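J.: With the sequence up front, the predicted model follows.
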Amino acid sequence: MQIRDLPYSDPGDPDVRSGPRFLYWLGRNQLRGQLKSLAWGLLHQCGIAGFPFGVGMAVQAVIDRSGVRLIISGGLILLFGAVTAIGDTMLHRTAVTNWITAAARVQQLLARKTAQLGSALTRRVAAGEVVAVSTGDVEKIGWFVEALSRFAAAATALVLICVGLAFYLPSLGVLVAIAMPVLALAVLPLLPRATQRADIQREKAGKATELASDTVAGLRVLRGIGGEELFLDRYRRASQEVRKAAVRSARMWSLISAIQVLLPGLLLIGLVCYGAKLASEGRISVGQLVTVYSAVTLMLFPLRHFEEIAMAYSFSRPSAKRAARVLSLERTSYENEGTASGSPAGDLYDPATGLLAPAGRFTAVVCGDPDAAGALAEQLGGHAESASEEKAPSVLLGGIALDDLELDAARRAVLVQDKDPVLLSGTLRELLDVPSSGEVSAEDALAAAQCGDVLNALAQASVDDSDDPMRTRITERGRSLSGGQRQRLALARSLVTDPEVLVLDEPTSAVDSHTEARVAAGIKHLRAGRTTVVFASSPLLLDHADRVVFVHDGTVAAVGVHRELVHTEPLYRAVVTRETEEETQAFAEIEESA
C-alpha cells in the first residue's frame, strides 16, 4: 500500500477485542509494508556493521605499511557508506509510509463507525474522547506500527553482528555475544512501571482533552452565565495533573535511557581493558581490537530501538485500547443485517407509544417532557439506544419495520433533525450540498426556513465583490451566527434533503414569534404531500399542523387539532400555554361547575 493509493477502498474488519489485538491486526494487514521496511532496515544496519571491519582493516594496513590493503579498506568504507545511505533513505521512506497508512486505516475505521452510529455515538462515548482518539491516539498507534519494522531490523542486525564477531575473534566476540542480550533486556523490569505511568498520563490527558472540547463547545453559554472562569480553573487543574503525570513518566523513561547508556559504557571499558591486554600479549592484532571496539560502539545505535519500541508500545497500547473501544460499539436499534433495501412509503407508526403520523400529512407531537420528546424523535428515526436489555419494537414505515431496512435505505426514508443541529464549516453552498431527492432547490428551502436576514448577513460578510451569500464561508458550528440563524440554516438543509419522512425536534425554539409563524407556514407549504413530524409546544406552530398528537407518560393520550385539544384536554393545555398548577386546578374547577 502506497500513500498515493489512500484512502483504502475497504479498511477491513478490525479485531477490537483488546488494544494489543487491534495493534496486531494493524500490523498483520500491513505485512507487505513491514517486510519492505525490514529489508531496507537490514541493509542499513548491515552497512553500519561493515564500517568496523573496514576501519580495522585500514588501521592494520597502516601498521603493516600495506598500501594495497589500505586502498581496499578505503573502497570498502565507501561501499558501506553508500549502502548505509541507501538503506537509511529507503528505510525512512517505507517506515513513514507504514506510519501514514496505518493512521489512515484507523481514521477510516473511525469515520465509518461514526457514520454507522450517527447520533448514538456521542451518547455512548464523550465527544472529547472521539476527538482524542481520531487525533493523538491515531498518531501514537501509527508510531508503533512504524517503529515495529525498524526494531525487527535492529534486533536481527544485533544477532548477525554478535555471531560475526564470535567467528571473527572468539576471544572478544563471545564476550560481546553474551553481554548484548543482557544490555537489551536490562531495562525489562522497569517497563511495567513505565507503562503504568504512561497509561496514567494518557488517561489524564484524555480527560483534559474532553474537558477542553466540552468547554469550547459550550463557550457561548458559559459566557452568558459568567461561568467561563470556573471552567477555566477546572481545566488549569486538569492540565497541572497532566503535567505532573508527564514528569513522573519522563523520570522513568530517563532512568531507562540512563541505564542503556551506563551499561554499554561499562561494557566498552571492560572490552578495551581486556582487549588491550590481549593485544599487548600478542594474542590479537591492533586492527582486530579496533574492529571489535568499533563494532560494539556502533551496536549502541540499534540498541536504542529496544527503548523506542518499548516506549512506542507503552504509549500506543492505551491509545489502541481507546480506539478499539470506540470501534467495538454497535447499534442496539438498527441491525446491520437488514434485509429490505428499497425506499418504503406510507404511514409512520411507533408501536411503543401508539404514535401514528399519516402519510403526506403535517403532524405535530406535543410532549410534556423535552427529554422524552427528543428520545421519541430519535426513536422515530430508528436512532434510539435502548437502556434495557429488552429491545423496543421497531417503528414501522408503510408497514415495514425500520430495523428490517438496510441502514442507508432507512436513512434515506427518515431524516431526524434534533434540537441542536450542527453546522459544519464551509460555504453556504457546501452546507446545502447534501444527498437529496433533487425536487427541492436550495432557494426554496432557504425561503421556507425564512433565511432572508441570514442571506443578507452572509452577503455583507462576503470575501469577494460578488456579494453572493452562497460563497460566504460559515465558521465551525456556525459560531458567527445567532442561535436562530443557525437553527434556520439547519432547517433549510433538512428541507433540501426532502426525505420521505422528516422529523423535526423543536425547529423554531430559537426564533421570535413572528418568524416562527412564517417558518411553520413555509414548512407546511414546502412539505405538502410529504410526511412531516414536528415536536413542538408552541401554539403558533401547532396551529399549522394537520394533526396534533399529545403524548403523556410514554403513550398517546389525545389526538386532534390544536384548537380542539386546547379546550378538551387540560394536560395538553397546561403544556402548550405553560400553565401553573394553580391555573390548571382553577380551569378544572370552572369546567366542573359548567
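T.: Received it, and whenever you're ready, just let me know what you need. Residues are numbered from 1 along each chain as shown.
J.: from here on, contacts and neighbour counts on C-alpha atoms
T.: Noted.
J.: Hmm, Val296 is touching Gly270, no?
T.: No - Val296 is beyond contact range of Gly270, at 11.7 Å (criterion: CA atoms under 8 Å).
J.: The two: who's more crowded?
T.: Comparing Val296 with Gly270 by other CA atoms under 10 Å, the one with more neighbours is Val296, at 24 against 12.
J.: Specify the local secondary structure of that one.
T.: helix (DSSP: H, G, I helix; E, B strand; the rest coil).
J.: Kindly report the same for Thr532.
T.: Secondary structure assignment for Thr532 (three-state DSSP): strand.
J.: what's the answer for Phe51, then?
T.: Under three-state DSSP, Phe51 comes out as helix.
J.: ok, now how distant is it from Ser328?
T.: 50 Å (CA to CA, to the nearest Å).
J.: These two: who's more crowded?
T.: Phe51 (23 against 14).
J.: Provide a list of residues in contact with the more buried one.
T.: 77, 80-81, 294-295 (CA atoms under 8 Å, 6 or more residues apart in numbering).
J.: Run through the residues that contact Tyr349.
T.: Tyr349 neighbours (CA under 8 Å, 6+ apart): 355-357, 395-397.
J.: Of the contacts of Phe51, which is the nearest to Gly136?
T.: Comparing these against Gly136 with CA to CA places Gly81 closest, at 36.8 Å.
J.: Ignoring the adjacent residues along the chain, who's closest to the closest one?
T.: Gly47 (6.7 Å; CA to CA, 6 or more residues apart in numbering).
J.: Second structure for comparison follows:
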Amino acid sequence: MVAQALVPAAVGKAIDTGIIARDQRALLLWGGAVVVLGVVQATAGILRDRAALTTRLGASYRTAQHIARQAARLGAALPKRVAKGEIVNAGVVDIGRLGDALAETARGSGAIVAIAVVAAILLHTSWQLGLVVLLGVPLMVGVVSLLLRPLHRRQQRLREQQAELTGRAVDIVSGLRVLRGIGGEEVFADRYRADSQRVRAAGVAVARVEALLDGAKVLLPGLLTTVVVWLGAHYVDTGRMGAGQLVAFYGYAVFLVDPLRRLTNAAGRLTQGHVAARRITAFLALRPEFAPSAVAPAPYQGPAPLTDPASGLTVAPGRFTAVACASPADAATLAARLGRYTDSAVTLGDTPLADLPPDEIRRRILVADNDDRLFAGPLREELRGRGSDAGSGGRGRGVALVGRG
C-alpha cells in the first residue's frame, strides 16, 4: 500500500514540473515513476494476498488439528464436558473466523503504514493539512471503537445461542425415532423453533451494529476527504499551493478511504476472531478425567484377567463371558469401569488400570455400546473404494494417513 500511497505524489510532480513547466524530460521521468510504482504495487499485492491466504488457511487447519487432537485426548469425557453444538461450531465456524482475523492483520498493518507515510508527506508539504489527517484518523478510529464493544458482546451472545441451537438439532436428529415413538416430536420441534427465533433475534442485533459500522466506513473517510480537498483548494486559491500539489492532495484524500476501510474491516474481523479464540481456548484448556501414570509399567506379553473389585467380576482371557445386570444403567456403569472410562479399582492381571497408559488400555480393552458405528466389511475395502486396484503399499500408506489424522 505504500507504493499506492506514493502515486499521488508522483502525479503531482509530473503536473508541476512536467506539464505546467512544459518540461518533457521531467514529465517522462515522473510518468515512469508512476509506472514503476504500479508494478511494485501489483507485485506486492500478489505477495500480500498469497501470504494472507497462507496465514488464514494455515491457522484454520492447525486449529482444526488441535481441536481434533483435544477431542481424541478427552475421549469418553468429551460428551460430558462439552455440548455437541459447541464442538460442531468450534470445528466449523470458529476456525474460519480465527483464520480470517489473522489474515486481516497483514492488511491492517499495511494500512497503518500507508496512513503514516501519507501523513508524513502531508506534513512536509503543508503542516495544516498533515495535522488534519493526523487528528482525523485517530478520531475516526475512536468512533469505530465505540461500535466494536457492543458488537463484541452481541457476537458473543449470538455464538453461545448458535451452539445451543446446534446441540438441540443434533439431539433431535439422533433421537428422532424415539421422539416419534413417544409422541414428543412436536414438543421438540416447538422448542427448536423458539430457540431458532432467539438466534435470529440475536443475529438481527448483531446486524444492526454491523450496519452502523459499515455506514461509518463510508461516512467518516468521506468527511475527511471533503475537508482535505476543501483546504487544498483554498490554499491553491490563495497561492500557497500549486495545481499539481492540489491534485496530489486530492489523490491522498481519495487513497485514505481504502486504508481506513481496511482498518475498520480488520477491527471487525479481529473482534469476531477474539470471540472465536476464547471459545477455542476454553475447549483446548479442558483436561481429561484421569491423568496418565507418571511411570508406565512394562507392557504385558500375554493375556491377563480383568477384575472389577466393586462387583466381584473377573473376565478371564480367551473366554466368552456374559453378565446379567438388574438394569441397563448398571451394565453401562460396569462397562465404563472395565474400560477405564470412569475412575475405578479395576485391575488387568496384578496391575491397576490407573497405572497403565491409555494406549495400552485401549489396545487390550474395547468397549462398544449401541451407539457405536462399525465398518460393514473389511477395512481395506472401505479405504480402497470401488474400482481401485491399489496394492498393499498404497493401503499401508492410507492406513498410516488415517492414523495420523
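T.: Arrived safely, thanks for sending. Only a predicted model underlies this, so the values are computations on that prediction, with no experimental measurement involved.
J.: Post the TM-score for the overlay when you can.
T.: With the length set by TM-score structural alignment, normalised by the length of structure 2, the two chains reach a TM-score of 0.87; 384 aligned residues with a CA RMSD of 2.4 Å.
J.: Tell me which stretches of the stretch 351-500 of structure 1 form strands.
T.: Listed in chain order, the strands of the stretch 351-500 of structure 1 (DSSP state E, counting those that start in this stretch) span 355-357, 362-367, 396-397, 400-401, 414-417, 426-427, 473-474.
J.: residues in structure 2 aligned with the fifth one?
T.: Residue correspondence for strand 414-417 of structure 1 in structure 2, counting by TM-score structural alignment: residues 365-368.
J.: Structure 2: which residue goes with Arg317 of structure 1?
T.: In structure 2, Arg317 of structure 1 lands on His274 (TM-score structural alignment).
J.: dump the residue contacts of that match.
T.: Leu98.
J.: try it again with 10 Å
T.: 94, 97-98, 101, 152, 156, 268, 280 (CA atoms under 10 Å, 6 or more residues apart in numbering).
J.: For those, work out which two are farthest apart.
T.: Maximum distance among the contacts of His274 of structure 2 (CA to CA): 18.5 Å, for Gly268 and Ile280.
J.: burial of the alignment partner in structure 1 of Leu151 of structure 2, as a residue count?
T.: In structure 1, the residue matched to Leu151 of structure 2 (TM-score structural alignment) is Ala194. Using other CA under 10 Å, Ala194 of structure 1 is surrounded by 23 other residues.
J.: any idea how far Arg248 of structure 1 lies from Ile259 of structure 1?
T.: For Arg248 of structure 1, the distance to Ile259 of structure 1 - CA to CA - is 17 Å.
J.: Also Met90 of structure 1?
T.: 31 Å.
J.: With neighbour numbers in mind, choose between the two.
T.: Counted by other CA under 10 Å, Met90 of structure 1 and Ile259 do not tie: Met90 has more neighbours, with 18 against 15.
J.: got a list of what that one touches?
T.: 36-37, 39-41, 43-44, 96.
J.: rerun that using 6 Å as the cut-off
T.: Residues counted as contacts of Met90 of structure 1 (CA atoms under 6 Å, 6 or more residues apart in numbering): none.
J.: In structure 2, which residues correspond to the helix or strand where it lies?
T.: Assigned by DSSP states H and E, Met90 of structure 1 falls within helix 67-117. Against structure 2, the aligned range for helix 67-117 of structure 1 is residues 24-74 (TM-score structural alignment).
J.: so how far is the matching stretch off the chain centroid?
T.: In this view, stretch 24-74 of structure 2 has its centroid 18 Å away from the chain centroid, taken as CA atoms, centre = their mean, to the nearest Å.
J.: circling back to that earlier point, mind checking the strands of the stretch 351-500 of structure 1 for the one nearest to Val501 of structure 1?
T.: The stretch from the strands of the stretch 351-500 of structure 1 with the least distance to Val501 of structure 1 (CA to CA) is strand 414-417; that distance is 4.7 Å.
J.: Just list what that closest one packs against, helices and strands only.
T.: Strand 414-417 of structure 1 is packed against strand 501-505, with contacts defined by 3 or more CA pairs under 6 Å, 6 or more residues apart in numbering; DSSP states H and E.
J.: residues in structure 2 matched by the strand it packs on, start to end?
T.: Against structure 2, strand 501-505 of structure 1 falls on no residues (TM-score structural alignment).
J.: after that strand, next one along is what?
T.: Heading C-terminal from strand 501-505 of structure 1 (DSSP H and E), you reach helix 513-526.
J.: What residues sit buried inside that next one?
T.: 515-524, 526 (16 or more other CA atoms under 10 Å).
J.: Show me where the stretch 201-350 of structure 2 has its helices.
T.: 243-284, 328-338 (DSSP state H, counting those that start in this stretch).
J.: Can I get those in TSV including distance to Ala201 of structure 2?
T.: Shown next, in TSV, are these (distance: least, CA to CA, whole Å):
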stretch	distance to Ala201 of structure 2
helix 243-284	18
helix 328-338	40
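J.: just these: most buried one?
T.: Of the helices of the stretch 201-350 of structure 2, the one with the most neighbours on average (mean count of other CA atoms under 10 Å) is helix 243-284, at a mean of 21.
J.: Next, the angle helix 24-74 makes with that one.
T.: Using axes from the mean of the first three to the mean of the last three CA atoms, to 10 degrees, the direction of helix 243-284 of structure 2 lies 10 degrees away from that of helix 24-74.
J.: with structure 1 superposed, average distance for helix 243-284 of structure 2?
T.: By mean CA distance after the TM-score superposition for structure 1, the fitted helix 243-284 of structure 2 averages 1.8 Å away from its aligned residues in structure 1.
J.: cool, and stretch 186-201 of structure 2?
T.: Mean for stretch 186-201 of structure 2 is 2.6 Å (mean CA distance after the TM-score superposition for structure 1).
J.: And that stretch, how far out from the chain middle?
T.: Taking CA atoms, centre = their mean, one finds stretch 186-201 of structure 2 lying 27 Å from the centre of the chain it belongs to.
J.: what comes into contact with that stretch?
T.: Under CA under 6 Å, 6+ apart, the answer for stretch 186-201 of structure 2 is Gln161.
J.: Quick check: buried residues in that stretch?
T.: 188, 192, 195-196, 198-199.
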